[in-house]
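S.K.: turn this into a structure:
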Amino acid sequence: MVAIYAVQDSGSRGRLYPEVESPVRSPWQRDRDRVLHSAGFRTLQYKTQVFINHEGDFFRTRLTHSLEVAQIARSIARSLDLNEDLTETVSLAHDLGHTPFGHAGEDALALAMKDWGGFDHNTQSLRLVTALEARYHAFDGLNLTWEALEGLAKHNGPVKRPTPYFVEYDAKHHLDLQSHASAEAQVAAMSDDIAYHGHDLDDGLRAGLLSFEDIEDLPLVGEALRRSRDMERQIGREASDQAQRVRHETIRVVINQLATDLTEQTRRNLEALNPQSADDIRHAGYPVVAFSPEMREANKAIRKFLYARMYRHWRVNRMARKAKIAVREIFDILSEDPGLLPDPLRGHAKAADDVQRRRLVADYIAGMTDRFAMEEHRRLTDLSVLG
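M.R.: Predicted coordinates:
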């Protein structure tokens, strides 16, 4: 049983294209399964989180990140008596629109598309599940429920400046873009923060971009590190074994404390609001799912540290610069000469106007994995590689 303020299994606003509901799965179980089986979800396994895919087998990718977000979100949703399946669906789908090479690839495409309708990964996620996935006879996209699409569109809050595609889709399937999303989508968004702060610290330490000394003074993280080191000293393991266990235990404690604080503060917020429906959460006027003030400040400090010391590290910057150049060159070459596109895109491009052609090329690039994008760049620019 879910709480009265959760999205109810019997209360869905339906799908854009009506379907007979399953006798054995809830609408959101079907949504989750459609996301898991989509081509867009599979490509996430070779898309950058921070490190480009070939830099190491054990660094997070967009796929492992999405799975970790879903695990954290589902645990929090269960604790708060929310709709776990809907929470999981939004968590798994939230990064479907990411380009190869992470934010570097997105920045390059956004600049290339600046005068042609723009590009951002949130809009691309919505386009993927509502138009680009071509799997079903009766419709394009995945035909997800209103609740899943609303969560995907608004998981970071009300959409104050909707992109042209948001406006276009909202006109035919109103997603109430100016309100907050359901508690389930809010949990997915906050779990995204928890997951990437935890695993980006982990990956940074593993890669040698960060050291234990670098994080000693970070709020929350420093205390978790001290406790972990003390435990290892008491156990007395070999130094070579200690470092890995200290790292894992530190990150485990950080993730647990963030998730616990979020759950406890959200309970207090729910008690104060006393919502009687999911719509009461949507129209509360503020995010109901939130950290305590103290943890919010700690979280900001971790984010600031990661941006300064990891995301802007010279090694990361070098790879990001190369990625931006590759993405922009692929875009420019294919936009200027659409005859170089593979079938069937080449035929579509010939029938398109300038805006449509560039959008088609952007969609093609956004759907690439890191590895495919590198190979495609070589095919288009290197005479020694067969086209």
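S.K.: from here on, just use CA atoms for contacts and neighbour counts.
M.R.: Fine.
S.K.: what about residue 383, neighbour count?
M.R.: 9 (other C-alpha atoms under 10 Å).
S.K.: can you check the one 3 residues further on too?
M.R.: Here the number of neighbours of residue 386 (other C-alpha under 10 Å) works out to 8.
S.K.: surely it is in contact with residue 379?
M.R.: Yes - counting by C-alpha atoms under 8 Å, residue 386 touches residue 379, with 6.2 Å between them.
S.K.: pull out the buried positions in stretch 313-330.
M.R.: 319-320, 323-324, 326-330 (16 or more other C-alpha atoms under 10 Å).
S.K.: secondary structure and distance to residue 87 added to the residues you listed, as CSV?
M.R.: As requested, the buried residues of stretch 313-330 are arranged in CSV below (DSSP: H, G, I helix; E, B strand; the rest coil; distance: C-alpha to C-alpha, whole Å):
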residue, secondary structure, distance to residue 87
319, helix, 34
320, helix, 32
323, helix, 32
324, helix, 33
326, helix, 35
327, helix, 33
328, helix, 35
329, helix, 38
330, helix, 36
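S.K.: which among those residues gets closest to residue 292?
M.R.: Of all the buried residues of stretch 313-330, residue 292 sits closest to residue 320, with 34.4 Å by C-alpha to C-alpha.
S.K.: not counting sequence-adjacent ones, nearest residue to that closest one?
M.R.: Nearest non-adjacent residue to residue 320, counting by C-alpha to C-alpha, 6 or more residues apart in numbering: residue 104, 5.3 Å away.
S.K.: also residue 32?
M.R.: In space, residue 32 is closest to residue 89, 4.6 Å off (C-alpha to C-alpha, 6+ apart).
S.K.: how much space between that neighbour and residue 12?
M.R.: Counting by C-alpha to C-alpha, to the nearest Å, the gap from residue 89 to residue 12 is 14 Å.
S.K.: how about this one, so we can line them up?
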Amino acid sequence: MIYKRKKLEEIEQMALAPYGLKSADSRGRVYLEAESASRPAFERDRDRIIHTTAFRRLEYKTQVFVYYEGDHYRTRLTHTLEVAQLGRSLARGLGCNEELTEAICLAHDLGHPPFGHAGEYALNRLMAEHGGFNHNTQSYRIVTKLEERYPNFPGLNLTYETREGMIKHETDYDKSDAEGYEPGKRASLEAQISNLADEIAYNAHDLDDGLRAGMFEMAALDKLTLWQELKDVVGWQSERPLPNITRHEIIRELIGQSVMNVLTQTSKNLEENQIDSVEKVQTHPENLVGYSPEFKTKVRQLKKFLLDSMYHHYRLIRMQTKAERFISELFQAYAQEPNMLPTDTKKKLDEAPLHRVITDYIAGMTDRYALDEWEKLYDPYRRA
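M.R.: Predicted structure coming up:
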């Protein structure tokens, strides 16, 4: 027996919780096209995202460490894959739509420029008088306008639910304008799961990468309640060197505790608030997916530690300062002389203002491509 789209949609109707979004109930796509015979709508969205140029470029875009710092640190791509894995686990545990959750997770960082948040800050500053720059909005722009893969429409023509989940993606650091997607309503449970999966992933892998890079003083880490609890579980004391295998155990335990806490607390929130429909999820005054109050306090303590001890570490500040210089000088060079833009990019000036075209071009660069372009423009001994 072949499980085609109709059969898979029937399984969704039976298997998912009443608050989980079903593919058959999608509001559809912007451009009319026949649906896949074999895949439900959200699964098709996921597959389209994976096959984009923007997704492949994530392999060489910075998460925290620029690629030349080492081969074992996270990149924007490995971060995205970790978020998708966590998103699926949370969605499955709560009876939500795994494919929709995965699609939102895989797309959430497509718009990140080179050099991580340093690149984003630089572009936002340079675009201050031209509409600004936000990686979340840029991700949406990629899937709706910039990817050129189909003859009859721009972008990927994703379903309303995937696009809504992307535009309503929010973190402590950014939140996008959800105009056109009922901004008065909360994101779907699948989108809320994606937000928490993103946070769990970067808390865990930034701690892991920071430990690997030797950025932390153990005495400072020992002040964290969560760190002390994780050490007790794996049976390691700070007086001894931290073996790689023990570091893996600690990070694995952190992820496991985070996921279990979110599942337990979210289930409690859904039950206490009698959430039994997608509509009730989106009209509830607060997000329903989250940590327990006690665990949230511990996570906030960890995040503050990472901010102070890692993101503000002199090595990262130096790297970020260089990155902002590269981005700024590329932008200024193209703005002063647009004829230096590649031919295909320059053609887009017929459709969008100069500064937005430049920003789209730079935001699409990988770290190494941006460095290569900078050398071509500013190194007198480098051929253009």
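S.K.: still on that earlier bit, can you find the partner of the residue nearest to residue 320 of structure 1 in structure 2?
M.R.: Using TM-score structural alignment, the equivalent of residue 104 of structure 1 in structure 2 is residue 118.
S.K.: for the residue nearest to residue 32 of structure 1, give its distance to residue 109 of structure 1.
M.R.: From residue 89 of structure 1 to residue 109 of structure 1 the distance is 27 Å (C-alpha to C-alpha).
S.K.: and residue 268 of structure 1, by the same measure?
M.R.: Residue 268 of structure 1 is 42 Å from residue 109 of structure 1, by C-alpha to C-alpha.
S.K.: these two - which one has more neighbours?
M.R.: Shown here are residue 268 of structure 1 and residue 109; by other C-alpha under 10 Å, residue 109 has more neighbours (25 against 15).
S.K.: which residues touch residue 8 of structure 1?
M.R.: For residue 8 of structure 1, the contacting residues are 2, 83, by C-alpha atoms under 8 Å, 6 or more residues apart in numbering.
S.K.: so it is in which element?
M.R.: Residue 8 of structure 1 belongs to no helix or strand when elements are defined using DSSP states H and E.
S.K.: that one maps to what in structure 2?
M.R.: Residue 8 of structure 1 maps onto residue 22 in structure 2, by TM-score structural alignment.
S.K.: before we move on, what about residue 60 of structure 1?
M.R.: With TM-score structural alignment as the criterion, the equivalent of residue 60 of structure 1 in structure 2 is residue 74.
S.K.: distance check, that match against residue 37 of structure 2.
M.R.: Noted for residue 74 of structure 2: a distance of 37 Å to residue 37 of structure 2, by C-alpha to C-alpha.
S.K.: between those two, which is the more surrounded one?
M.R.: residue 74 (24 against 10).
S.K.: thought the more buried one was touching residue 64?
M.R.: Yes - assessed by C-alpha under 8 Å, residue 74 of structure 2 is found in contact with residue 64 at 7.4 Å.
S.K.: coming back round to it: so which of residue 89 and residue 12 of structure 1 has more stuff around it?
M.R.: Just comparing residue 89 of structure 1 and residue 12: by other C-alpha under 10 Å the higher neighbour count belongs to residue 89, 30 against 15.
S.K.: residue in structure 2 paired with that one?
M.R.: Residue 89 of structure 1 maps onto residue 103 in structure 2, by TM-score structural alignment.
S.K.: quick check: that match vs residue 20 of structure 2, distance?
M.R.: 15 Å.
S.K.: same question for residue 160 of structure 2.
M.R.: From residue 160 of structure 2 to residue 20 of structure 2 the distance is 15 Å (C-alpha to C-alpha).
S.K.: neighbour-wise, which of the two wins?
M.R.: residue 20 (24 against 16).
S.K.: contacts for stretch 100-113 of structure 1?
M.R.: Contacts for stretch 100-113 of structure 1 (C-alpha under 8 Å, 6+ apart): 47-50, 52, 98-99, 118-121, 320-321, 323-325, 327-328, 331, 358-359, 362, 365-370, 373.
S.K.: ok, now which ones touch the match of residue 60 of structure 1?
M.R.: Residue 74 of structure 2 neighbours (C-alpha under 8 Å, 6+ apart): 62-65, 205, 209.
S.K.: can you count the residues close to the equivalent of residue 366 of structure 2 over in structure 1?
M.R.: When structure 1 is aligned by TM-score structural alignment, the residue opposite residue 366 of structure 2 is residue 369. Residue 369 of structure 1: 24 surrounding residues under other C-alpha under 10 Å.
S.K.: what is the nearest of the buried residues of stretch 313-330 of structure 1 to residue 344 of structure 1?
M.R.: Taking C-alpha to C-alpha as the measure, residue 330 is the one of those closest to residue 344 of structure 1, at 17.7 Å.
S.K.: distance of the closest one from residue 313 of structure 1?
M.R.: For residue 330 of structure 1 relative to residue 313 of structure 1 (C-alpha to C-alpha), the value is 26 Å.
S.K.: equivalent analysis for residue 163 of structure 1, please.
M.R.: Remark: distance between residue 163 of structure 1 and residue 313 of structure 1 (C-alpha to C-alpha) = 31 Å.
S.K.: could I get the full set of helices for the stretch 1-150 of structure 2?
M.R.: Along the stretch 1-150 of structure 2, counting by DSSP state H, counting those that start in this stretch, helices occupy 5-15, 41-50, 53-57, 76-94, 98-107, 116-126, 135-141.
S.K.: possible to save those helices as a markdown table with distance to residue 182 of structure 2?
M.R.: Conversion of these to a markdown table gives the following (distance: least, C-alpha to C-alpha, whole Å):
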| stretch | distance to residue 182 of structure 2 |
| --- | --- |
| helix 5-15 | 25 |
| helix 41-50 | 20 |
| helix 53-57 | 27 |
| helix 76-94 | 23 |
| helix 98-107 | 18 |
| helix 116-126 | 25 |
| helix 135-141 | 16 |
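S.K.: please identify the deepest-packed of the ones you listed.
M.R.: With neighbours taken as mean count of other C-alpha atoms under 10 Å, these reach their highest mean count in helix 98-107, at a mean of 29.
S.K.: what's the average distance of it to structure 1?
M.R.: Its matched residues in structure 1 lie on average 0.5 Å from helix 98-107 of structure 2 after superposition (mean C-alpha distance after the TM-score superposition for structure 1).
S.K.: got the angle between that helix and helix 41-50?
M.R.: 20 degrees (axes from the mean of the first three to the mean of the last three C-alpha atoms, to 10 degrees).
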